[in-house]
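> Test case, fold it:
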Amino acid sequence: MDSIRSLSDPRIQAFLSSRRNDRIYHPSPSNWEDQVLYFLLPDRFSDGNERGYHSSSSQFESTSQTPLFQPSDAGNAVRNPQDEALWQEAGVRFAGGTITGMRTKLGYLKRLGIGAIWVGPIFKQVAGLETYHGYGVQDFLNIDPRFGTREDLRELVREAHEMGIYVLLDIILNHAGNVWEYQGGAKEYTGEEFPVEGFFDAQRVPNIDMDPDAVAAHLSAYPDGAVWPSELQSKNCFTRKGSIRSDGWDEYPQCVDGDFFDLKDINLGQHQLEGFAPTPALLALVEVYQFWMAYADVDGFRIDTVKHMGDGPTRYFATRIHEFAQSLGKDNFILIGEILGDRVFETVETTGIDAALGVGGIQEQLWKLPRGLVSPKGYFGMFTNSAYMNRGAHAWFRDTIVCMVDDHDQVWNPSQKSRYCCGDGKKTILAAEAMNLCTVGIPCIYYGSEQCFDGTGSDDRYIREAMFGGGFGAFRSRDRHFFNEEFAVYRAIAEIAEIRKTELALRRGRQYLRKISRDGAAFGYPVKYPRGPMRSVVAWSRIFDDVEILCAINTDGDSEQSAWVRVNGGSKPPGVTFEPLYPKGKASLTVEKKAAGAAVQVMVPPGGFCMYKSRQRELTSRDGRKSSRRSRYFCC
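Here you go, the predicted model:
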């Protein structure tokens, strides 16, 4: 299917027509909150040349080139100023990851407990620019050749499905890459339309008129000039109002009509819902992504920069995509929106997308709480203080928020980009990822977190290290890979994810922050005081039907912490216990009567996590026979 330039191509239309029903598509999961997501940037994940890892079939790979990272390899890329400069420069260029490389690591992800992969953008980028992250699209119908081919994507999805892993694609509607130039150079938003010079050709000269006929007549327009498909080649497909000013990211309509830096804003139509009519550009993009659904059999989309699209275009797109997905037999095809600002939940409900990416406030709390830098009521309050939505306190968030500790942007911390494990974060990374896995929402792990990547620096490159090493490996290394399944944090996440898979309460249960006490007498919620970090047990319960699972982390990375924790016990029978789920080998907890009610005493290792479940009790029925069921002593 090479050289597809238009949506009118019969090969595209074959997938958009009724003939798509001749194929049996992979069904959606019944509930997305049952899955653990894993987000990766294709350029930074794997090139398939690693040695010393286990394949999808658990075979040990010993013939490839790149060896497994050892602690002594840290800093091997920065041993002198010249090498350090090369390592830093490598961070802003394509590193060499591929779709085939992803395929070779499906076993690694499966054994980690991953149920769905969120793949960063893989579409063809603007030639001559180092948009390795994938968000500068020039051709929406083709895969960037540095990543692979359409068939490579199709094979990745097929193999993932065979292993029980869903695949989500990161897609862009708001903008194209830097594919054309304004007359006189870059412009800032003023509210007016600016004249344009033309599309760039393959040599980055803006000499192609913004008209499909002019593009078709230009010999060097395809594949590396203009924008594709041809349905996007009219100048009216773009707003042409200049880039969003530094003070305008939350200013309407600038934040919707302006260019995202030098990425060119696509004209999707009016922003309001009433009377919305899609533009030709939006209609084209709907068909583009319907094609990828039908061709590759993917299971969902993460939609970039939803905040900058407007509610009208977002709802139109969501409706068309959901209807098309149902025609393929994908009744729960998920649309996850990147939504920043104060309209997150309103946007989800208004537009019909399924979930919001929990960046910003939620991510900041997940990052700071396990370090003891904030009080826990900040994080847990985000899931309980929802009266304004007239919703049940926690149920609505269960499958509408995707939560993650780290990501590739870290928008809440623009002045200093840092992964969680930077500094002393390694001491509490288990606590952070355990919170992510065992609190409300759809958990997502950012690639490398399971290997304690600790990137930190002045821009995004430092939190986008290459898992396969190359010239920009983690820990300031090069030519070493990090697919180490014996690494302690990898193994801990895998064990917790497996428990999550078997325990419905951890996936769908109600959630309650628990009061604690040092002495068993005075109970209260842990509080971060100004004088320093909070060194404390933080405990919460997940309750589903008659099951309670008690979870606790320790924000002290250096010392074990003990606390009495309030649990449910309104009609507590004598001797009720909580049995250990994680880590294995811990003693059971016996519920005791305290002044504040029923409580158990937990001991949590430095920076650690523990989890207990209320045990089954044998009850005697009226006919004298014993039946096994859970003790109904809950009062919430």
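> all contacts plus neighbour counts: C-alpha atoms, from now on.
OK.
> Skipping adjacent residues, who's closest to Val196 in space?
Spatial nearest neighbour of Val196, excluding adjacent residues (C-alpha to C-alpha, 6 or more residues apart in numbering): Tyr182 at 4.1 Å.
> Show the contacting residues for Gln326.
332-333 (C-alpha atoms under 8 Å, 6 or more residues apart in numbering).
> Specify the local secondary structure of it.
When classified by DSSP: H, G, I helix; E, B strand; the rest coil, Gln326 comes out as helix.
> in the stretch 101-250 of the chain, which spans are helices?
106-112, 150-162, 212-217 (DSSP state H, counting those that start in this stretch).
> Among those helices, which comes closest to Ala466?
Each of the helices of the stretch 101-250 of the chain has some distance to Ala466 by C-alpha to C-alpha; the shortest is helix 106-112, at 15.9 Å.
> helices and strands around that closest one, which ones?
helix 488-502 (3 or more C-alpha pairs under 8 Å, 6 or more residues apart in numbering; DSSP states H and E).
> How far away from the center of its chain is the helix it packs on?
18 Å (C-alpha atoms, centre = their mean, to the nearest Å).
> For the comparison step, fold the sequence that follows:
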Amino acid sequence: MKKLSSIFIFSLLSLTMSCNDKKEAQSVAPKNNNLMEEHNDINRVEPPNWWVGLKNTELQILVKHPNISEATPEVSYQGVTLKEVHKADSPNYLFIDLHIAPDTKAGKFNITFKQDNKADLMHTYEFKSRKKPSEDYIGFNSSDVIYLITPDRFANGNTSNDINENLLEKTIDRSDDYARHGGDIKGITNHLDYISDLGFTAIWPCPLLTNDMPQGSYHGYAMTDFYEIDPRFGTLEAYKELASKSAEKGMKLVMDQVANHCGVEHWWMRDLPFKDWVNHQSSYEGTVDNNYKKTIITSHRRTTNQDIYASEIDKNAMSQGWFVSAMPDLNQKNPFMANYTVQNSIWWIETAELGGIRQDTYPYPDKDFMSRWAGDIMHEYPNFSIVGEEWTSNPLLIGYWQRGANNRDGYHSNLKSPMDFAMQEKIVQAFNEDETWDEGLVKIYEGLANDFHYPTPKDIMVFPDNHDMSRIFTQLNGDIVNTKMALSYLLALPRIPQIYYGTEILMNDFDKPGDHGFIRSDFPGGWDGDKINAFTGEGLTEAQKDMQLYLKKILNYRKNSKAIHEGKTIHFAPQNGIYVLFRVLEDETVIHVINKNQSSMLLELGRFSEIGLKGRAVKNIISGHQFFWGDNMTLKEKGNVILTTKLK
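Modelled structure (predicted):
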């Protein structure tokens, strides 16, 4: 990761706002169907609600209220047992352990907080019925292609929420790459047809939770409330609508989450529950005058997670340091923080019926906790998917984090999908470096050969670029042919592909290569008055329209290609500047040919006889041209050819 993070507290029960702290959340309780009198005396309760029927029958509730530790909570609801009450170091917190019997019914009940010589406090809590069983939460897989979006820069669907006077950053300035531009959830929802028609089957918006930081809040990675949608992006209902409307179009919603850190303006930073709630807490003074800059920053030495020679001091410097000075490092070794983080992920899965989680900065938290976190989620939702970000070009490190790895230290990650930064780098090198044809192509040939190290290669996520690196068109120096070859090859691999918004129209960062704010530029047509509209094609160049159509044809073929989703992969070592890869399943064969030669080349097909295509009809996925696989094939120019035996 190269960003910040913040999360959401939207209570379906009502939580009143503290008059002396604007960051205390307010939530609105649903109407009481059984006419029970509802009480909302407590400032904050998290999770704000829960569900009956989960496999894990234990729930730990965080309660935040002035001097609440002096109170004694009581619960009276059939099937619910109050097991234990934990006081924190701060007198303003309690943690309540509940056991929920398997036959507990959905409904509301009051938690009473008895106080000596004071009136009792009460809070109405709700257990909801689940919308579907755990097995029906289907995650992303190799049949999907994920569209990554920076929400603030995609489309502004609701201008009324652009500025929120209750939050620290109060301006909209589209001329400033690091300011908020006004894109929101409604903007994504309004253009789901565009995304679906292109052929994408899942969307991954960067974090949408409240990021109440004084500047740079647009990217969302410095979360200041783990249970609240940032009001500048919309509401919880808008997020749930995005999920439901995506599902209607056959697309999954992947949520970007951060277990490693929060933003320094998170509501709990002014009153931390425990002395070890965040790492290096003693060096943080809890004020708004930049004293947090005295904190210790992580060493970023991620190999300490695997290094058999690593010292304890180096391991701690990596996992306990703050990612940056404005992002407190959460201490997952604190059992209450650990429970809080797991429950928060489950709360969002159930609330929005998610189709996956992308976990930011995966190697930075305590790795034993991350194993527990992923394991708890996958135990509850066995068909779900999680992808973790490990920014490395070393396949050994990528493989270490994947579920099923035979690690020397015995570590079991429970993580289905690490990210394939190694292949991304090889793809760029293969098409970019000024070298002999075969030497360049051998980079991706041997890069794919590293799949022997991965437990399940098809579950790894591959991508040409993302929100933290120069766009692929920039990385390939504005070469359209090389960009097409890179994208088509990536989409033919045994992987889960992710494409960044705007790749389909050759968005680039030539003017400011690698600049994060510029990489995340506005998608043309997402704002009223834009002279160029990529959603409709108005104002696009012929090259942009061609790339858009090119990706659309590949993605829509891939959507229904069992050979690409699940098929056997066979590739042949590059020769004479040509590299050929096959994906085969039953009677469907997909052939991907890369030709780096500038002039016409005759490709002799006898070398590929083991595939068994001689005499079979094949079709060009892009042009639609059909012919019979014979003794040779003419490659007229530099570029790629994608063929299929599936003619209809």
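> related to what we said a few turns ago, and for the residue nearest to Val196 of structure 1, the neighbour number?
When neighbours are defined as other C-alpha atoms under 10 Å, Tyr182 of structure 1 has 17 of them.
> show me what contacts it?
Counting by C-alpha under 8 Å, 6+ apart, Tyr182 of structure 1 has contacts 194-198.
> In PyMOL, select just the buried ones from those residues.
To isolate the buried ones among the contacts of Tyr182 of structure 1 in PyMOL, judged by 16 or more other C-alpha atoms under 10 Å, type:
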select buried, resi 194+196+197+198
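> just curious, which of the contacts of Tyr182 of structure 1 is nearest to Thr384 of structure 1?
Distances from Thr384 of structure 1 to the contacts of Tyr182 of structure 1, taken by C-alpha to C-alpha, are shortest for Phe194, at 46.6 Å.
> how close does the closest one get to Phe94 of structure 1?
32 Å (C-alpha to C-alpha, to the nearest Å).
> and what of Val137 of structure 1?
On the measure of C-alpha to C-alpha, Val137 of structure 1 and Phe94 of structure 1 end up 15 Å apart.
> More neighbours: these two, which one.
Val137 (30 against 19).
> That one -> structure 2?
Mapped onto structure 2 by TM-score structural alignment, Val137 of structure 1 lines up with Met223.
> Not counting its neighbours along the chain, what's nearest the aligned residue in structure 2 for Gly164 of structure 1?
In structure 2, the residue equivalent to Gly164 of structure 1 is Gly250, according to TM-score structural alignment. Once flanking residues are discounted, Gly250 of structure 2 sits nearest to Thr201: 6.4 Å by C-alpha to C-alpha, 6+ apart.
> Which residue in structure 1 aligns with that neighbour?
By TM-score structural alignment, Thr201 of structure 2 lines up with Gly115.
> Surely that match is in contact with Glu162?
No. Assessed by C-alpha atoms under 8 Å, Gly115 of structure 1 is found out of contact with Glu162, at 11.9 Å.
> Would you mind measuring from the residue nearest to Val196 of structure 1 to Leu373 of structure 1?
46 Å.
> in the stretch 1-150 of structure 2, which spans are helices?
Counting by DSSP H, counting those that start in this stretch, the stretch 1-150 of structure 2 contains no helices.
> returning to what we had before: from Pro363 of structure 2, how far off is the match of Val137 of structure 1?
Counting by C-alpha to C-alpha, the gap from Met223 of structure 2 to Pro363 of structure 2 is 19 Å.
> Then Glu439 of structure 2?
The value you get for Glu439 of structure 2 to Pro363 of structure 2, if C-alpha to C-alpha is used, is 33 Å.
> who's more crowded, those two?
Pro363 (24 against 16).
> So the residue mapped onto the more buried one from structure 1: helix, strand or coil?
Superposed on structure 1 with TM-score structural alignment, Pro363 of structure 2 falls opposite Lys307. Put simply, Lys307 of structure 1 is helix when judged by three-state DSSP.
> and the closest residue to Lys307 of structure 1 other than its chain neighbours, what does it touch?
Excluding the flanking residues, the one nearest Lys307 of structure 1 by C-alpha to C-alpha, 6+ apart is Ile339, at 5.0 Å. Ile339 of structure 1 sits next to 305-307, 347, 356-357 when contact means C-alpha under 8 Å, 6+ apart.
> that older thread, need the contacts of Tyr182 of structure 1 in CSV with distance to Gln365 of structure 1, can you?
Below are those laid out as CSV (distance: C-alpha to C-alpha, whole Å):
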residue, distance to Gln365 of structure 1
Phe194, 41
Pro195, 44
Val196, 44
Glu197, 45
Gly198, 45
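> Show me the contacts of Tyr182 of structure 1 that map onto strands.
196-198 (DSSP state E).
> wait, which of those is closest to Tyr512 of structure 1?
Val196 (55.8 Å).
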